[in-house]
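>>> here is my input, please return the structure:
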Amino acid sequence: MSLSIDLSGRRTLVTGGSKGIGEATVSRLVEAGATVMTTARRLPPHVPSGVSENLFITADLTSEEGCRTVSDAVHRHWGGIDVLVHVVGGSDAPSGGFAALTEEQWTRELSLNLLPAVRLDRALLPLMVACGSGVVVHVTSIQSQLPLPDSTLAYAAAKAALSNYSKGLSKEVGPKGVRVLRVAPGWVETTAATALIERLAQEAGTDMDAARQGLMASLGGIPFGRPAKPVEVADLIAFLVSDHSGCITGTEFVIDGGTVPTA
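This next block holds a predicted model:
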């Protein structure tokens, strides 16, 4: 018997919803009946399916002003919120280990991977607490446990900070009826990841599968044999924000094909 997820009428904000995991999450939650607002720095060529144009908010969440724009939109359109999913994140830091990371690069990584969640939670969690219910999901990363020192040290540190913050927040607002959870993906084969595989294949003069296997090996291997798909992460998030997970809070769910070698 399939598990039916009904999110009818749930007022939901998904950050970073124009591509990758964010776009897949928007689609999955809309499919389950949620009313979804989402964000990105720029309006994409096509607003994500199921999201009305007035609920797509263009904002740079690395700034206080951008987060304020989004929280103001939630207050203006709904006056409350039921589900908040923090997907926005990423890294553009150079390789070269700790010495290659400048003050500006550390600030960018924290501003993208930690502070948007802190700021939006601070603005919107009181609405959930006032109602005595709500769900917050922070999308972290297995790199909080398995950092790649050459290229993602600052990103991994920011995600570790997000995970720790999320755990502490769950203890504070759990008694007030608000659930706080973490989803930690490993490598997810998004459109950007596919483009990277294509580039690596061209540079090495090999095919896509060989390039994919080489990239997985560089990450320490994926025992399951393939990266996750964005829709698989979205399905997990949909389950966690639904009533089926009504007694789950304060914990992290890893979706990495077995990459993390310990439980």
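
>>> drop to CA atoms for contacts and neighbour counts, all remaining ones
Noted.

>>> just the strands in the protein please.
Counting by DSSP state E, the chain has strands at residues 11-14, 35-40, 56-58, 83-86, 134-139, 178-185, 252-255.

>>> contacts for the fourth one, please.
Think strand 83-86. Contact with strand 83-86 is made by 10-16, 117, 134-139, 241, as judged by CA atoms under 8 Å, 6 or more residues apart in numbering.

>>> go through these and name the one nearest Ile222.
Nearest to Ile222 out of the contacts of strand 83-86 is Val139 (CA to CA; 19.7 Å).

>>> give the contact list for the closest one.
Residues in contact with Val139 (CA under 8 Å, 6+ apart) are 85-87, 182-185.

>>> tabulate the strands of the chain in CSV, adding columns for distance to Ile237.
Formatted as CSV, the strands of the chain follow (distance: least, CA to CA, whole Å):
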stretch, distance to Ile237
strand 11-14, 11
strand 35-40, 14
strand 56-58, 20
strand 83-86, 8
strand 134-139, 8
strand 178-185, 7
strand 252-255, 9
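
>>> and of these, who's closest to Glu65?
strand 56-58 (11.7 Å).

>>> could you also give me the structure for this second sequence? I'd like to compare it with the first:
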Amino acid sequence: MSFDLHLNGLRAVVTGGTQGLGAAVVKTLAQAGARVATSARSLPLQSVEGVTYVAADLSTAEGTRHFSQTVLKDWGGVDILINALGGSKTPGGGFAAISDEHWFAEFNLNLMPAVRMDRALLPNMLAQGSGVIIHVSSIQRVLPLPESTTAYAAAKAALTTYSKSLAREVTSKGVRVLSVAPGWIETEASVAFTQRTAAHAGTDYEGGKKIIMDWLGGIPVGRPAKPQEVADLIAFLASPRSASITGTEYRIDGGTVPTV
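So this is what the prediction gives:
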């Protein structure tokens, strides 16, 4: 039995697709035959063959406008939009260490790019009567770490709620909307953070990983997810194979969150 995702020739846009999870999603969709365009503040040294890269800072309205208009000009519309951009730069120290600037920065990185990209590209999907939008949220929305991820977690919670509302609005018009909530993913940024944690604690990399897993209350599978594992889930959900899936969130966290 073939498990062709039937993505060949579909137009797919991925935000933040040059590093971490976004890069894995770009590669996976391209290998499945999709036409892929992605963005980053700076273009990668090594690109995926056949992928269109657009330099744009999506934490700004101007950057989002440039990226979306470039795609619409080149393709006329899109079939798949994966809002994978995200991250946190707020320092540790709990609520008192989070300034207004930190709060705005987290929402401008983790919520507003998705809102703006949807607003720019969704009208075309509605006009053609088909499309898929996937928002990459995080288990942090239900499992925030007060020491360091309060603002990030709040922004991701807002993204999930927005995604649910958007699905209720447009699913009946032919556009599926859903979200994916990863747990800890071993991306380049995560590796660097683990190394810093290990150095601060006077241990090695594996010791640093254990410290972080303890912060999360443990990961039953015993390790963080690989970017490719999450990308495979996203590619499946974006494909016609998932035509009846919409308005929900898929958690992929190795069992970290113990509740239903």
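
>>> dump the contacts of Val139 of the first structure into TSV; add distance to Ser163 of the first structure and neighbour count as well.
What follows is these, written out as TSV (distance: CA to CA, whole Å; neighbours: other CA atoms under 10 Å):
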residue	distance to Ser163 of the first structure	neighbour count
Val85	14	27
His86	12	26
Val87	13	23
Arg182	7	27
Val183	9	24
Ala184	9	21
Pro185	12	24
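
>>> filter the contacts of strand 83-86 of the first structure down to the buried ones and hand me the PyMOL line.
Buried subset of those, written as a PyMOL selection, criterion 16 or more other CA atoms under 10 Å:
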select buried, resi 10+11+12+13+14+15+16+117+134+135+136+137+138+139+241
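
>>> counterpart of Leu112 of the first structure in the second structure?
Correspondence of Leu112 of the first structure to the second structure, assessed by TM-score structural alignment: Leu109.

>>> likewise for Gly80 of the first structure?
By TM-score structural alignment, Gly80 of the first structure lines up with Gly77.

>>> who's in contact with that match?
Gly77 of the second structure touches 11, 71, 121, 124-125, counting by CA under 8 Å, 6+ apart.

>>> and what of Gly66 of the first structure?
By CA under 8 Å, 6+ apart, Gly66 of the first structure lies in contact with 59-60.

>>> now do the longest helix along the first structure: which range of the second structure does it align onto?
Counting residues, the longest helix found in the first structure (DSSP state H) is helix 153-173. Counting by TM-score structural alignment, helix 153-173 of the first structure falls onto residues 150-170 of the second structure.

>>> correct me, but Phe67 of the second structure touches Val54?
Yes: counting by CA atoms under 8 Å, Val54 is a contact partner of Phe67 of the second structure at 6.5 Å.

>>> okay, and which of the contacts of Gly77 of the second structure map to helices?
71, 121, 124-125.

>>> show me the helices in the second structure, by range?
20-31, 61-75, 100-110, 112-128, 150-170, 188-201, 205-215, 227-238.

>>> next up, the contacts around the spatially closest residue to Ser239 of the second structure that is not a sequence neighbour.
Leaving aside its chain neighbours, Ser239 of the second structure sits nearest to Leu5 (5.7 Å; criterion: CA to CA, 6 or more residues apart in numbering). Counting by CA under 8 Å, 6+ apart, Leu5 of the second structure touches 32, 235-236, 239-241.
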